[in-house]
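[1] My questions are about this predicted structure, shown below with the sequence.
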Amino acid sequence: MAQPLTQFWPIFAGKSDGQDVVNQKGVVLRNGPTQEQLDRTPNEQGQSDYYRLIEKDEPKHTDWRKKLGGMLLREVGGKEYEDKWTQCILWDFPEGYRLYEHIKSKANGEAKAVKNHSGGGHDRQDAYLYGYPKGPRKRFRSPIEFFPHLLWLSTDETSDYQNCTCRICSPMQMEVEKPAPAAKPELKPDLKKENGPMTAAQTVGRNPVVQIPMRRPSTGTPMTQSPSTKPATPSTTPNPGQIRAPPRLEPTPLPQPRNIDQQVDSQYGKFVARTGEVVWFFRPSTEAWGLGLVVRRWLPKDKAADRCYYIQPLSHPFSEPPQEMVTSDQNLKPWLAWSAPSCTYAYLQQNPTLRYDQIDWHSLLSGRFGEGVADVDASILAAKAIDTTYTLFECLKTATHMGVEERHYNGIYLGAEKIWNGEPVRLRMAIGTDVLVVTSIIEKLYPGPPNQANAGTTKIELRGDVYSYDTLPAPNPNSLPQAPSSSNIPLRMREDLRWRNHTLVPTTRLLAYWKLMRANVSINLEDIKGRWYETSILFVEFFTKAIKNNEGGNGVWMNARGDATGVGKAAGTQQANRIAAFGPAVPKSTHLTEGLDVPDEQGKSGSAAMPGMELGVGAAGNEGAFQLDDFMNFDGTEDAGMTFGQGFTF
């Protein structure tokens, strides 16, 4: 007689720190088995040794989730839900976590059948849960081993990893002594009930002890999340009589533009570069790319060009190259789009930690340190120095909250880029592809005596909504599914998505959309990678190639602020104004012109042709003339992170 099916109560992971890929020392790695480990091809002796992804509907996946769900409800819900302990299942692993099975067998015909819950016939079938943000070497080997981390994710509001008692977060903790084995009671499916208060999580056939994390006393200041966690819907908190998903997230309204530059930059397809930004720009006189500061931009009235920019080349303190004019966005690239090349002087190559302000430029120019091109090396070092700075601008209001002064700003120069309030930025969090739509830029000043925590320090936070790129099945392009949408998603993101779906839907039968993950959250400045750029403007070729190769359509993995210098995750040094951040890398007379007014003859810096100063040791056109392209290594440098166009699509 067939046994009746058991009805299970789903319980959901409230947030996750799982990552599909990780950046370790500037190298992006798959956070799971390597491609070689996934290869199922037997060796010459017919032996198999590989990993495979366990799907959600497979017995082993279900077995893990039933055990985790029961333990989680027992610890979070307590005795009130005792009747559900053996009928509860984790709906899915936290976002970013994947369960793999290691299959290892002898030569064909030699394998012995093994009785286990996965129904295997191999010598080894161990399961491993990947996704921990420290990389693929940090994996969980059993539900019992993962449960303390899941419990920490579900209950610790501070997201402080020091509060987690799992073996990875707390490798030095002492093992809790296991109780002496008792008489074996009659076992019920998956989890057994216990009388009295629960201090340990127990599974069928074992009595392991799970340590509950000790809470730190809460303080007035939220603790830094490193690495940061993100929510996954729905919540774990059980409600009387029912386990429910959390209420629908409501997006935060976007702030209105306050000036013409901000309004133009909020529109789609206007300007790639902004006044005050460091960019790569193409120099026709040398047919090479250089680095410079955007000092002005405008739309020409005569329609002779798409748009125009004045660029001040970066250089050493003894050079004042004139500004050059660029008349197309095709001749501009963001600083983070390419990895910085190595310097031309062997001396600077051998001393990569030297900063722009530490160089003896006079000795370098005199030939004391050998041969090279000072203008080129100075521009590279200047751009790296600027990458470690930030400058707030246009203070909107000042308020005091719990004794901390909070200043709200309309924008911030973050490294090489200009970021407005109300626009998207790229995050280091999760798998590195999430986007924060900024709704507040806040500078917090902590007063008090020197011995007080945070006293005399400044902290920068960006507040807003976190969105993740996601897709829905679209089997019929003429009848698309209803994807969540919001007018609070910036226009640039919506228009870029429309462009992507124009190719994505008919080719892959998938509809892309921006999924709201968290609303009105605060992100530390050091967790910001940089500006978000439209795939449809900068990465068309790579998007098309990714779709053709069935690799998804979430754009290209760009460099992050801090990659070029090796500093990585850091807020950087605050500068009083934007020009001060450049120091002697630009002439003292340099100033930024806001707005889009067309310059007259008096307003131009140099001649209309703007030939500029050649980056070479010979006249333009000479065979011996230096070109920056000769030294650019677009395959990446040791300290420079990912290159433009190289990376992963999701």
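    Arrived safely. Residues are numbered from 1 along each chain as shown.
[2] When you work out contacts or count neighbours from here on, use the C-alpha atoms and nothing else.
    Noted.
[3] who's in contact with the residue nearest the centre of the chain?
    Of all residues in the chain, the one closest to the mean position by CA atoms, centre = their mean is residue 432, 2.2 Å from it. Residues near residue 432 by CA atoms under 8 Å, 6 or more residues apart in numbering: residue 426.
[4] three-state assignment of it?
    Here residue 432 takes the coil state, with states given by DSSP: H, G, I helix; E, B strand; the rest coil.
[5] Please determine how far it is located from residue 22.
    According to CA to CA, to the nearest Å, residue 432 and residue 22 sit 8 Å apart.
[6] Report how many residues lie close to residue 368.
    Residue 368 sits with 10 neighbouring residues when counted by other CA atoms under 10 Å.
[7] if I pick residue 605, what's in contact with it?
    322, 323.
[8] Please apply the same query to residue 532.
    Contacts of residue 532 (CA under 8 Å, 6+ apart): 424, 425, 426, 435.
[9] of all those, which comes closest to residue 503?
    residue 435 (21.9 Å; CA to CA).
[10] Verify the stated contact: the closest one with residue 428.
    No. Residue 435 sits out of contact with residue 428 when judged by CA atoms under 8 Å, with a separation of 9.3 Å.
[11] More neighbours: the two, which one.
    The neighbour comparison of residue 435 against residue 428 (other CA under 10 Å) goes to residue 435, with 26 against 21.
[12] who touches that one in this structure?
    Residues near residue 435 by CA under 8 Å, 6+ apart: 424, 425, 426, 427, 466, 467, 468, 532.
[13] related to what we said a few turns ago, among the contacts of residue 532, which two are most distant?
    Using CA to CA, the two most remote members of the contacts of residue 532 are 424 and 426, lying 6.9 Å apart.
[14] and for those two, which residues touch both?
    Contacts common to residue 424 and residue 426, judged by CA under 8 Å, 6+ apart, are 435, 436, 531, 532.
[15] and of the residues you listed, the nearest to residue 405?
    residue 436 (23.9 Å).
[16] State the number of residues packed around residue 616.
    For residue 616, using other CA under 10 Å, the count is 18.
[17] My understanding was that it contacts residue 627; is that so?
    Yes. Residue 616 sits in contact with residue 627 when judged by CA under 8 Å, with a separation of 6.5 Å.
[18] Please identify the buried residues of stretch 475-490?
    488, 489, 490 (16 or more other CA atoms under 10 Å).
[19] what do you get for stretch 459-475?
    460-471, 474.
[20] Make TSV out of the contacts of residue 532 and add distance to residue 441 and secondary structure.
    Shown next, in TSV, are those (distance: CA to CA, whole Å; DSSP: H, G, I helix; E, B strand; the rest coil):
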residue	distance to residue 441	secondary structure
424	12	strand
425	12	strand
426	15	strand
435	15	strand
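[21] Got another one to weigh against that:
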Amino acid sequence: MSLAYYKPVWIARSDGEREIKTKKHGRESNGPTDVQLNKEASEDDYFELLPVYHEVAQEWKRILGGMLHREQKGQADQKWTLVDFPENYRLYKNVRKDRGKTDAYFLYGYPVGRKKRYKSALDFFPHLLWLAEGKSDDRTDCSCKHCAPEWIQEVKPLPGRDGFAPMRKEAPPIKKENVATRPQSFATNPQVVVKQQQRSSSQDNKPSSKVAAKVVIPPPVPKAGLPASNSSAPRAPAAPVLTPNPLPSPKSREQDQDAHYNRYIYRPGELTWFNRGTAWGLSVITKRELFKDQRNQDRPRYLVQPLSHPFAHPATKVISAETDLRPWLAWSAPGPTHQALAAANSHYNTVDWKAVIEGRYGVGDAEVDGSILAAKMIDDSFALIEPLSNNTTTTGERTYNGMFLGGEKLWVGEPVRLRPGNGQDILIIHQIIEKLKPNSTNVASATIHVVGDVYHYTSQPYTPNQEPPVNPNLPIRLRQDLDYRNRVTFAKVSARTISHWKLNQVAARLGIEQIKGRWYESSILLPILHAHFQQDLSQGIITDVGTWINGRGDANSAAGKAGTRYKDRLETFGKAVPQGTKISRGLDGPVEENIFPGANSNVPATMMAGLAVSETGQGQGQAQAQGQTQQVQVQVQVQAQAQQVQPASDGDIAEFIDLDPMEDGFTQNYIEQGGQF
């Protein structure tokens, strides 16, 4: 029997806040006060923030990982440990030297304020489990001491050394004949009852949940069809050997570009976060190209159009470093700065933006709020591209070569992350199918499916002469990333593991609502997102980057919904981008679509209309036709009248999302050195 080893897990959802708003003091730190943090003022009783790798912080994360492992029925040969606490939760040490008191530790970050803190890992675990399961945004569904009534808060230790699990008080057993007629009440708490029923039922019937979206290492896929443990029971027949379908070939030049490893992370038409210099904003990519850097190596750069309200739009900006971009799903968008917009759960297309600019919605930043609501509108969208066939007369189906789903662009022949399968499953798209309703030609009511092979990421301890299986039907991006990840985990002799993509299902047919989003290479995106990537590498650890990012629909609390269909990508953006904006078709479109502003002095002026900006993105976009001049003047006048209400500068939206510390990307160095560590 192999020894158990630690697997890092990451909780992608968090409600933690580093700052809170108070009526008395305005914004204040959601942690120990400045006085409490001042060691010089009180040497006998003060607080200090523990670093991520402090031994006490590590112990908390191992305890929490152990409890989560037990709750999620993790593999017996594994132990789990948290990579870090949920975002904005921080562990502090209370150094107490007076009157023989012992030091204490407190986890801050609970969004109500600093007085609501957790005193131990066991204290925090019910809240961590609620975050990990992701079934509800209502904190009353959580059973921790800060969220729930006292009668739910009982936590008892489970036997063993690996941790504990919360045990909620249950209502008395209900007779079967009375279940249908018994009225529900708060005392019986239907959600708690359902939770207990799920845990006691067979794993074969365990319903899917959003646990997969938030936890790096999920419970193993249950073995369907196994009889109860009984020496006299017949053995279940062996599962048939699955044969993967051949990988579809690219049908366009852009599709082929995106199939290459480490050429581009982002694609024209995609929604991204971009570095504004003092804060991060939201934009859509309109163009991309490769350029030669100072070492004469090809590097990608992008032209982005920031999102805004309909009355004014920031200039386009050239982004020459992929570290200055983030996928839309990498972060969760904050609420609008205008509290009235947040309270009304507003939609971009229904907001009276003129009233917002004039200050009738209170204090806030209209440009920022326009970008937030536009991004959520885009997240709810989808549009099919590049039709391949039309069999509506016989099967009622059309097939397509790609689609925009939420903020991302997907192609046939590439992997996508799935909501089913506990977060470790992907599907290689073989077909995108539009199915019309019988006797109907209305595409608005059509259902959209993807068909492809489903794979599960599987790891096990390495044994001598063991090699991962070779599957030529996996996309090259998937294979090269897997090779990288195996090099990392193999480098740590004391905990060598080897991984592969295991085929679980052939030709699965799933609705697009079951797609979480694009699959990204951990070897390429994780160094950009993870501040401690280098430290993890030195320990032979590389987590799946898909567990660090959200799923499509999470921004609108609409996970599992197909969303609104649009005829094309530009219709999706609506008035959130300037009139006349074009999305480059790259290698599949005309040359003029790919010209960057200021890149070629011989470009006809008519081609550059509306793109008169500098490489740094400063200045204002020009009107694209003479008939727009008056409208632009009116917009400027309206904005000028509202300047006292909502100034528009990068410094004023710093709290939109602060810059995070950047590190040099490890991946590029690895690739330049020929893949050698």
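    Yep, it's here. Computed from a prediction, not measured in an experiment: that's the story for all the values here.
[22] about what we covered before: can I get the contacts of residue 435 of structure 1 in JSON lines including distance to residue 390 of structure 1?
    Shown next, in JSON lines, are the contacts of residue 435 of structure 1 (distance: CA to CA, whole Å):
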{"residue": "424", "distance to residue 390 of structure 1": "17"}
{"residue": "425", "distance to residue 390 of structure 1": "15"}
{"residue": "426", "distance to residue 390 of structure 1": "16"}
{"residue": "427", "distance to residue 390 of structure 1": "17"}
{"residue": "466", "distance to residue 390 of structure 1": "22"}
{"residue": "467", "distance to residue 390 of structure 1": "24"}
{"residue": "468", "distance to residue 390 of structure 1": "26"}
{"residue": "532", "distance to residue 390 of structure 1": "17"}
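[23] out of those, who's nearest residue 449 of structure 1?
    Looking across those and measuring by CA to CA, the closest to residue 449 of structure 1 is residue 427, at 33.8 Å.
[24] Identify the residue spatially nearest to the closest one, adjacent ones excluded.
    Distances taken as CA to CA, 6 or more residues apart in numbering place residue 528 nearest to residue 427 of structure 1, at 4.8 Å, with adjacent residues excluded.
[25] What's the one you found aligned with over in structure 2?
    Aligning on TM-score structural alignment places residue 528 of structure 1 opposite residue 515 in structure 2.
[26] Residue 260 of structure 1: neighbouring residues, count only.
    So residue 260 of structure 1, with other CA under 10 Å, has 12 neighbours.
[27] Quick check: residue 283 of structure 2 touching residue 273?
    Yes. Using CA under 8 Å, residue 283 of structure 2 is in contact with residue 273, at 6.2 Å.
[28] neighbour-wise, which of those two wins?
    residue 283 (28 against 23).
[29] how about that one, what's its match in structure 1?
    Checking TM-score structural alignment: residue 283 of structure 2 goes with residue 292.
[30] residues touching residue 390 of structure 2, list them.
    With CA under 8 Å, 6+ apart, residue 390 of structure 2 has these contacts: 397, 398, 399.
[31] Show me the one in the residues you listed that has more neighbours than the rest.
    Busiest of the contacts of residue 390 of structure 2 [other CA under 10 Å] is residue 399, holding 21 neighbours.
[32] And the counterpart of it in structure 1, how close does it get to residue 398 of structure 1?
    Alignment note (TM-score structural alignment): residue 399 of structure 2 maps to residue 408 of structure 1. According to CA to CA, residue 408 of structure 1 stands 6 Å off from residue 398 of structure 1.
[33] in the stretch 151-300 of structure 2, which spans are strands?
    Counting by DSSP state E, counting those that start in this stretch, the segments of the stretch 151-300 of structure 2 that form strands are 155-156, 165-166, 271-275, 280-292, 298-306.
[34] Check the stretch 351-500 of structure 1 too.
    Using DSSP E, counting those that start in this stretch, strands in the stretch 351-500 of structure 1 cover 389-401, 404-414, 417-420, 424-427, 435-445, 458-473.
[35] what do we get in structure 2 for the residue nearest to the centre of structure 1?
    Residue 432 of structure 1 maps onto residue 423 in structure 2, by TM-score structural alignment.
[36] How about residue 360 of structure 1?
    Under the alignment (TM-score structural alignment), residue 360 of structure 1 maps onto residue 352 of structure 2.
[37] count of neighbours near that match?
    12.
[38] What of residue 386 of structure 1?
    Other residues close to residue 386 of structure 1 by other CA under 10 Å number 26.
[39] Nearest spatial neighbour of it, chain-adjacent residues omitted?
    residue 415 (5.5 Å).
[40] same check, this time on residue 541 of structure 2
    Spatial nearest neighbour of residue 541 of structure 2, excluding adjacent residues (CA to CA, 6+ apart): residue 489 at 6.0 Å.
[41] Quick check: which element contains that neighbour?
    Assessed by DSSP states H and E, residue 489 of structure 2 sits inside helix 476-491.
[42] what distance separates stretch 341-350 of structure 1 from the centre of its chain?
    In terms of CA atoms, centre = their mean, to the nearest Å, the centre of stretch 341-350 of structure 1 is found 30 Å from the chain centre.
[43] Residue 421 of structure 1 versus the residue nearest to the match of residue 399 of structure 2 when sequence neighbours are not counted, what's the distance?
    For residue 408 of structure 1, ignoring the flanking residues on the chain, the nearest one in space by CA to CA, 6+ apart is residue 442 at 4.6 Å. Using CA to CA, we find residue 442 of structure 1 at a distance of 10 Å from residue 421 of structure 1.
[44] and for these two, which residues touch both?
    Shared contacts of residue 442 of structure 1 and residue 421 (CA under 8 Å, 6+ apart): residue 409.
[45] More neighbours: residue 424 and residue 426 of structure 1, which one.
    residue 424 (27 against 21).
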